[in-house]
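> Sequence isn't available, so here's the structure alone:
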C-alpha cells in the first residue's frame, strides 16, 4: 500500500501543475528510450466530479481508431473520482521504427464527465468532454546524445516566398524533434513573429515552414523558445546558419 507521505507528495506536485483541462499529468511529455521495459505516467482528476477516461495513441489527429501506434497503454479505459490519482503504464509493442531518428506519437487522455445533480430540484448538469494530448518520443539507442544547445546548432533558417506571403523555413538536420513555443525574427531591432500554431514542432531530418505575421526578406538573428525533454521552456538566439548566440 502506498504511504500517506507518498500520496501527499503526489498531490503537491499536481497542485503546482498548470492544467487547462480537468486532468493534470506528472509530465508534459514522455521520452521512451529503446530497450526501456515500460514508462509510467501519473494523472490526477482535478475536476469536482467523477469522470471516465479513455486513453489511446495516434498521430495527433485525436482518432481513437488509429491502428499504427508502436505503443500500448494500460489501463485504456478507467473511472476516476474527484481528486483521484491513476497510474498509467506505457509499453513498446515492438513495431519497426526508424533507427536513425526519433519517432513521435500522441497520447490522448479523453475525459468524459458524468452527470452531476445540483440544487433542491436535483436538476442535471452536463459538463463538456475534453481531450488532453501529450507527445511520446521513441528514441533509438544509436542516436548520439546531444544537449539542447548543440541541437540548435543543427538548425538553419531561411525566408521563402509563397505567393504574396513570406514563410520562415527551418531545416532540422538533427535526429531529434525540436518543439518550439515561440519564434521571432529580428532585423535592425525590429521584431517579426511567426504565426502561432497548435503544434510548432520541427521534425528530424526535414524542413518545417512557419507563416510570418508580416512579410520580411531578411533578418539578423532568430529569437526562440524551445520545450526541453523535461517540459521546461528554454530561450535562445541563433543566426540564420544556426550559430549559437546566447541562451539556456
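That came through fine. No experiment lies behind these values; they were computed from the predicted model shown.
> From here on, just use CA atoms for contacts and neighbour counts.
OK.
> so who does residue 224 touch?
Residue 224 makes contacts with 180-184, 235-237, as judged by C-alpha atoms under 8 Å, 6 or more residues apart in numbering.
> Assumed it was part of a strand.
Yes: the assignment for residue 224 (DSSP: H, G, I helix; E, B strand; the rest coil) places it in a strand.
> and the gap between it and residue 148?
As judged by C-alpha to C-alpha, to the nearest Å, residue 224 and residue 148 stand 12 Å apart.
> here comes the other one, which I'd like you to weigh against the first:
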C-alpha cells in the first residue's frame, strides 16, 4: 500500500474522528478532506507496476468489465513521466556530500489540486513510505497539497543514519506519488475511479573530491566475451567512481545491428550484454555506441571499436 500512513498531516486537512495536525494520516481507504476537496475512496484496488513508476487504480467492483479493460490498456501502453500532472523539474538529483540540503522543484501542470507524498528507496520499487525510514535521505515536507498550476519546493536532507562510501557515488530513488481529489469533475453519488501516478528519479550522492564526470563516456572500456555454447557478448567496464547511466546501447558487428536494453553500470564494476542467437565474435569487425545521461539530463554518445581477440 503506497499511501497508507504518513508521519504528519499537512495544514488544512480535516480528518474523520477529529484528528488534528501532527497525527498520522488515516489508512488510504479512509476518505479525508482538504479545503473541501475529498481525497481517497474505499474501492477495489489494482496496482500496476512498471519501470517508470506505479499506476494505482481504485474502482467499484460492479463495473469489473470496464475496470479490467482499463487495467489492460494501462499495461499495454508504455508508462512515461509525462503522464503525471505533478512533474519533477530535472531528471536526477545530484547531492554533494558537502551540501546541508538540496532543493527539488515540483510543478502541478493540472487545473486541480493534488495531494503529494514523497519518500526514498534504494532501488526496490516495493518500498513504501512506512518502510523508507531506513533510507539515509528524507524529504520535507513528506506530504503536502499542491495548488493548480503552482509549484512546490521539496527539501532533500542527508540525515547521516547510514554511512555512505566516500570513494564512489551512491544511488537512491526519489519517489513522488500524486493523489487527485475524488469530488472534482464528478457528480456526487456516482461511482468513481481514482488514478494515482508515481514518478521516480535517481539521487546520486557524490562525495567531495570525486569531481564531475565530464569525460565519463570516453573512459569506459569495451571487451568481448564468448560462452562455450556459442553465445557472445559485449562487456562494458566502468573503472571510474561515478555511475554510468546508459540510455541506449547499440552494437554493430559483421553487418548486423543490435539495440540492447540499456542499464546503469555501478562505479568500479562491469556489465555484460549477450547478443541474441549463437554468434561467435572471435573474428569480426564492428562498433559499440554507448549513450549516457549526464548530470543535466542531456544525452552524450560515444562510439568504440569492438576489440578483436
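Ah, there it is. Just so it is clear, the structure is predicted and the values come from calculations on it, not from any experiment.
> out of the contacts of residue 224 of the first structure, which are buried?
Among these, those buried by neighbour count (16 or more other C-alpha atoms under 10 Å) are 180-184, 235-237.
> Helices of the first structure, start to end?
4-15, 148-152 (DSSP state H).
> Return the most buried member of these.
Neighbour counts (mean count of other C-alpha atoms under 10 Å) averaged over each of those peak at helix 148-152, with a mean of 17.
> on contacts alone, who are the packing partners of that helix?
Secondary-structure packing of helix 148-152 of the first structure (3 or more C-alpha pairs under 8 Å, 6 or more residues apart in numbering; DSSP states H and E): no helix or strand packs against it.
> pretty sure residue 245 of the second structure is in contact with residue 297, am I right?
No: taking contacts as C-alpha atoms under 8 Å, residue 245 of the second structure lies outside contact range of residue 297: 10.2 Å.
> Among these two, which residue is more densely surrounded?
residue 245 (20 against 11; other C-alpha atoms under 10 Å).
> so what's the closest residue to residue 289 of the second structure other than its chain neighbours up against?
Distances taken as C-alpha to C-alpha, 6 or more residues apart in numbering place residue 303 nearest to residue 289 of the second structure, at 4.2 Å, with adjacent residues excluded. Neighbouring residues of residue 303 of the second structure by C-alpha under 8 Å, 6+ apart: 287-290.
> What spatial separation is found between residue 182 of the first structure and residue 45 of the first structure?
Separation of residue 182 of the first structure from residue 45 of the first structure (C-alpha to C-alpha) stands at 30 Å.
> Could you do residue 221 of the first structure as well?
Residue 221 of the first structure sits 43 Å away from residue 45 of the first structure, taking C-alpha to C-alpha as the criterion.
> Could you check which of these two is surrounded by more residues?
Comparing residue 221 of the first structure with residue 45 by other C-alpha under 10 Å, the one with more neighbours is residue 45, at 24 against 21.
> Need the counterpart of the more buried one in the second structure.
Using TM-score structural alignment, the partner of residue 45 of the first structure in the second structure is residue 108.
> Can you tell me the closest non-neighbouring residue to that match?
Closest residue to residue 108 of the second structure apart from its sequence neighbours, by C-alpha to C-alpha, 6+ apart: residue 86 at 4.3 Å.
> Does the one you found touch residue 112 like I think?
No: the pair residue 86 of the second structure / residue 112 is not scored as a contact, 10.6 Å apart, by C-alpha under 8 Å.
> The equivalent of residue 249 of the second structure over in the first structure and residue 65 of the first structure, how far apart?
Residue correspondence to the first structure (TM-score structural alignment): residue 249 of the second structure is matched to residue 183. Taking C-alpha to C-alpha as the criterion, residue 183 of the first structure is separated from residue 65 of the first structure by 34 Å.
> so what's the residue most central in space within the second structure up against?
Nearest to the mean C-alpha position of the second structure, counting by C-alpha atoms, centre = their mean, stands residue 200 at 2.1 Å. Going by C-alpha under 8 Å, 6+ apart, residue 200 of the second structure touches 52-53, 173-176.
> If I align to the first structure, which of these are still contacts?
Retained contacts for the contacts of residue 200 of the second structure in the first structure, judged by both residues aligned by TM-score structural alignment, their matches' C-alpha atoms under 8 Å, are 173-176.
> Just the ones of the residues you listed in strands?
173-176 (DSSP state E).
> show me what contacts the residue lying closest to residue 211 of the first structure once chain neighbours are set aside?
Computed as C-alpha to C-alpha, 6+ apart, the closest residue to residue 211 of the first structure that is not its neighbour in sequence is residue 167, at 4.6 Å. Counting by C-alpha under 8 Å, 6+ apart, residue 167 of the first structure makes contact with 159-161, 209-212.
> before we move on, back to that, so the match of residue 249 of the second structure versus residue 172 of the first structure, what's the distance?
For residue 183 of the first structure relative to residue 172 of the first structure (C-alpha to C-alpha), the value is 15 Å.
> follow-up on the earlier one: aligned partner of the residue nearest to residue 108 of the second structure in the first structure?
So residue 86 of the second structure corresponds to residue 23, using TM-score structural alignment.
> Surely that match touches residue 48?
No: here residue 23 of the first structure does not reach residue 48: they are 11.2 Å apart, not a contact under C-alpha under 8 Å.
> Pick out whichever of these two has more residues nearby.
Higher neighbour count among residue 23 of the first structure and residue 48: residue 23, with 23 against 11, using other C-alpha under 10 Å.
> Isn't residue 296 of the second structure up against residue 94?
No: here residue 296 of the second structure does not reach residue 94: they are 9.5 Å apart, not a contact under C-alpha under 8 Å.
> Give me the more crowded residue out of those two.
Applying other C-alpha under 10 Å to residue 296 of the second structure and residue 94 shows that residue 94 carries more neighbours, namely 15 against 11.
> Against residue 57 of the second structure, how distant is that one?
32 Å.
> Same check on residue 156 of the second structure?
In terms of C-alpha to C-alpha, residue 156 of the second structure sits 29 Å off from residue 57 of the second structure.
> Those two - which one has more neighbours?
residue 156 (23 against 19).
> What does that one correspond to in the first structure?
Counting by TM-score structural alignment, residue 156 of the second structure lines up with residue 90 in the first structure.
> So for its match, what's the nearest residue that isn't a sequence neighbour?
Closest to residue 90 of the first structure by C-alpha to C-alpha, 6+ apart is residue 73, at 4.6 Å.
> Now for residue 220 of the second structure: which residues touch it?
236-239.
> now do 10 Å
Residues in contact with residue 220 of the second structure (C-alpha atoms under 10 Å, 6 or more residues apart in numbering) are 236-240, 244, 270, 290, 302, 304.
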